[in-house]
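> Pasted the sequence and its predicted model underneath.
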Amino acid sequence: MDAWPACVGPATDSPARQASLIRHSSPARYRYCLMAGLASLAAGCGGGDSPPLVGTLERDRIEIIAEASEPIVALEVREGDHVAEGTLLMRLETATATARAAAAASRSAQARHHLTELLNGERPEVIDEARARVAAAQATAQRDQMELRRATALLARGLTSQASVDQARAANDAAAAALREAQAALALALHGSRIEDIDQARAALAEAEAGERQLAVGDARLDVRATRAGTVEAVPYKLGERPPAGAPVVVLLADSPAYARIYVPEPLRASLRAGQAAEIRVDGLEKPLPGRFRYLSAEAAFTPYYALTQRDRSRLSYLAEVEVTGPGAAGLPAGVPVEVTPAAQAHD
């Protein structure tokens, strides 16, 4: 057990302790540790040629999530079905989405009408009313001006008091101010809206329409469709259930090339590089599959810093992915064990 990597406990734990931790870990973690341990065992076996790198055959897993927390009203696929990109997988209830769309359309219509009102300016009736107010204010101003003149003349002859003159002057000033106010209102009605108000109305309309389009995109996703061609691996929820927003409702295995997920022992890590050719052997296939390294991790899996001594670092293992470059893996299921031999070793 010395060759097991420190994936479930410190390197200082006893072999029996590490084995117990591995056996009682989760199945996924157990398999992860098992492959890393096999890689480490291969590195520590010594001898001439290095043994093959072990792992499993995998495919890209595509998790398609629920756009909103709505009940499932239709299931169109089952596990194992092959679907093309854009295929309808399931439908979620759209009653809430329809109400949201109607509210968004109303906000857009309101903003659009407000912009139209500003562009068209005041109605002719409003302008006529403003002209009438100006005419009335002019008549009032003329009357009060005449009253002020009479009061001033009477005061000069001693026939009225100063208070009466002051009152007439105040009324004249108020009438003049009311006339100016009416004239300004008429000018405002004739000149229309300010350009700043129109720009603000245009911006409000653009915001409302953008919100409407955003809701339309989200509502369209209530019809859950395949984002890539592939095979349905899992449908976690049943008809009538309400998955939470953001939860995966369909899992696809993409039709993209399969790849081997393996673990590279530390003594071999420096000799491998991305793009390097390799052979992938699968139980039940007579000939190996061609492949190439597409990814090599720069960090060891589950390794604490204190395991980097000269004795322990040979137990390190690095995650790598080797893509199958031929058609031979088309019908193989994900998860089957594989052995990978880098090209430099395959030709020895």
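Perfect, I can see it now. Numbering: from 1, shown residues only.
> use CA for all of it now, contacts and neighbours both
Will do.
> Looking at this structure, which helix is longest?
helix 124-156 (DSSP state H).
> Secondary structure class of residue 250, three-state.
Of the three states, residue 250 takes strand under DSSP: H, G, I helix; E, B strand; the rest coil.
> Could you name the helices and strands sitting against the longest helix of the chain?
With contacts taken as 3 or more C-alpha pairs under 8 Å, 6 or more residues apart in numbering; DSSP states H and E, helix 124-156 sits against helix 162-191.
> try it against this one:
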Amino acid sequence: MKNKRLPVLVLVIVLIAAGAAAYWALHRPKAQTQTLTLYGNIDIRQVQLAFNDAGRIARLRVQEGDTVHKNQPVAQLDPARFQDAVNRAQAVLLAQQNILAKLRAGSRPQEIAGARAGVDAAQAALQNAEGTYKRQQTLVDADFLPRQTLDNAAQALKTAKADAQRAQQALSLALQGPRKEDIAAAQAQVQADQAALALARRELADTELRAPEAGVVENRILEEGDMAASQTPVMTIALNNPVWARAYVPERELGRLAPGMRARIFSDSFPGQAFDGWVGFISPTAEFTPKSVQTTELRAELVYRVRVYACNPQGRLRLGMPVTVEVPLRDNAPQQVPRHACAG
């Protein structure tokens, strides 16, 4: 009887031991991983280039897929009417500068000499009118001439005095030169004309459309001969830098991540190749996991958007490419890394 109970007892002991082992395995503290793995997609910035002014496109210098560098000319408007505006502004400025120079120079010696001669002539005429009036008065008093003759002489004397005063004022103006207010007004007009010329030159320069940064021509929206407007894009350029992976970190892992930490980015398109990067941005607000994640459990979890900048010197990482991001959690203190650290 004892021999029959022994196997049962052994079986019970084995089951108890197995249950204890399973319970311990399920409830033991899990070792914290040394790498945080995130999943996301590659993002880049795109620029839609447009002219500042309306005009007809005379030339497009690049094709779709062409690589462009910063400040490279990519398109041009017909510059004819913009050049005419520059020529007109130059002529207006030159005319106003001459007016200002004339005012600053004041009266010429010949003008002052002419004003002095006018004063001398007016004084001579005044002296003659005074002598005539005195003689006419004597003859009228002696009843040799009618009273009307004396009145005419008096009127002539008054006119001569006014002419003498006017000549003296003209000489005074010639000696003093232009008014300070007139010079200031002319100078202000010169400054306005200089600004108008600078604007015309800027508009002429803006007929040349340039790439703001290095990138790749993604799309030519308009063609040569099309009419361009200030709000109508001519082409789209995908910028080479910065390139980043848009990923999402669960709230429970948020405390292990910080901007400036080093990271590595992997893509299925380049097996075994790691792209160096760093954590550049962590969203301050939570959101639900994007719908592109199909797992129901993950879709209901709150996450924080993370931007992990990547070095992409050969342009292998492309817009929308799915990637895996690995962030080492050991010996990976945050550092101050500029967003364009991989430029050039």
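Looks like it arrived, so ask away. Every value quoted in this text rests on a predicted model; they were computed, and no experiment measured them.
> on that earlier part again, okay, the angle between the longest helix of structure 1 and helix 162-191?
160 degrees (axes from the mean of the first three to the mean of the last three C-alpha atoms, to 10 degrees).
> Pull out the buried residues from helix 124-156 of structure 1.
127, 130-131, 133-134, 137-138, 140-141, 144-145, 147-148, 151-152, 154-155 (16 or more other C-alpha atoms under 10 Å).
> how about the residue mapped onto residue 211 of structure 1 from structure 2, what does it touch?
Aligning on TM-score structural alignment places residue 211 of structure 1 opposite residue 196 in structure 2. Residues in contact with residue 196 of structure 2 (C-alpha atoms under 8 Å, 6 or more residues apart in numbering) are residue 89.
> Assign a three-state SS to residue 196 of structure 2, would you?
Under three-state DSSP, residue 196 of structure 2 comes out as helix.
> how far away is the aligned partner of residue 241 of structure 2 in structure 1 from residue 344 of structure 1?
The alignment partner of residue 241 of structure 2 in structure 1, by TM-score structural alignment, is residue 256. Look at residue 256 of structure 1 and residue 344 of structure 1: by C-alpha to C-alpha, to the nearest Å, they are 26 Å apart.
> May I ask you to confirm that residue 219 of structure 2 belongs to a strand?
Yes: counting by three-state DSSP, residue 219 of structure 2 is located in a strand.
> residue in structure 1 matching it?
By TM-score structural alignment, residue 219 of structure 2 lines up with residue 234.
> ok, its match to residue 174 of structure 1 distance?
The value you get for residue 234 of structure 1 to residue 174 of structure 1, if C-alpha to C-alpha is used, is 83 Å.
> just residue 316 of structure 1 next, same as before
From residue 316 of structure 1 to residue 174 of structure 1 the distance is 95 Å (C-alpha to C-alpha).
> Could you give me the buried positions within whichever strand or helix holds residue 191 of structure 2?
Residue 191 of structure 2 belongs to helix 180-205 when assigned by DSSP states H and E. Using 16+ other C-alpha under 10 Å as the test for burial, helix 180-205 of structure 2 gives 183, 186-187, 189-190, 193-194, 196-197, 200-201, 203-204.
> between residue 316 and residue 174 of structure 1, which one's more packed in?
residue 316 (28 against 15; other C-alpha atoms under 10 Å).
> I'd say residue 73 of structure 1 and residue 240 touch.
Yes: under the criterion of C-alpha atoms under 8 Å, residue 73 of structure 1 makes contact with residue 240 at 6.0 Å.
> which position in structure 2 aligns with residue 39 of structure 1?
Match for residue 39 of structure 1 (TM-score structural alignment): no aligned residue.
> no no, residue 184 of structure 1
So residue 184 of structure 1 corresponds to residue 169, using TM-score structural alignment.
> so residue 335 of structure 1 sits in a helix?
No: assigned with three-state DSSP, residue 335 of structure 1 falls outside any helix and is coil.
> That one: neighbour count?
Residue 335 of structure 1, neighbours per other C-alpha under 10 Å, totals 13.
> What is the aligned counterpart of it in structure 2?
Residue 335 of structure 1 maps onto residue 320 in structure 2, by TM-score structural alignment.
> picking that back up, and the gap between the match of residue 211 of structure 1 and residue 330 of structure 2?
In terms of C-alpha to C-alpha, residue 196 of structure 2 sits 62 Å off from residue 330 of structure 2.
> Residue 64 of structure 2 now?
From residue 64 of structure 2 to residue 330 of structure 2 the distance is 44 Å (C-alpha to C-alpha).
> Show me which of those two is the more surrounded one.
residue 64 (13 against 9).
> I figured that one hits residue 218, correct?
Yes: using C-alpha under 8 Å, residue 64 of structure 2 is in contact with residue 218, at 5.6 Å.
> remind me, longest strand of structure 1?
strand 289-300 (DSSP state E).
> Please look at the match of residue 335 of structure 1 and residue 41 and confirm they touch.
Yes: using C-alpha under 8 Å, residue 320 of structure 2 makes contact with residue 41 at a distance of 5.3 Å.
> quick one: what's aligned to residue 145 of structure 1 in structure 2?
Aligned partner of residue 145 of structure 1 by TM-score structural alignment: residue 130.
> And for its match, nearest residue in space, chain neighbours not counted?
residue 157 (5.9 Å; C-alpha to C-alpha, 6 or more residues apart in numbering).
> Structure 1: which residue goes with that neighbour?
Match for residue 157 of structure 2 (TM-score structural alignment): residue 172.
> just checking, that match touches residue 138?
No: if you go by C-alpha under 8 Å, residue 172 of structure 1 and residue 138 don't touch, sitting 11.2 Å apart.
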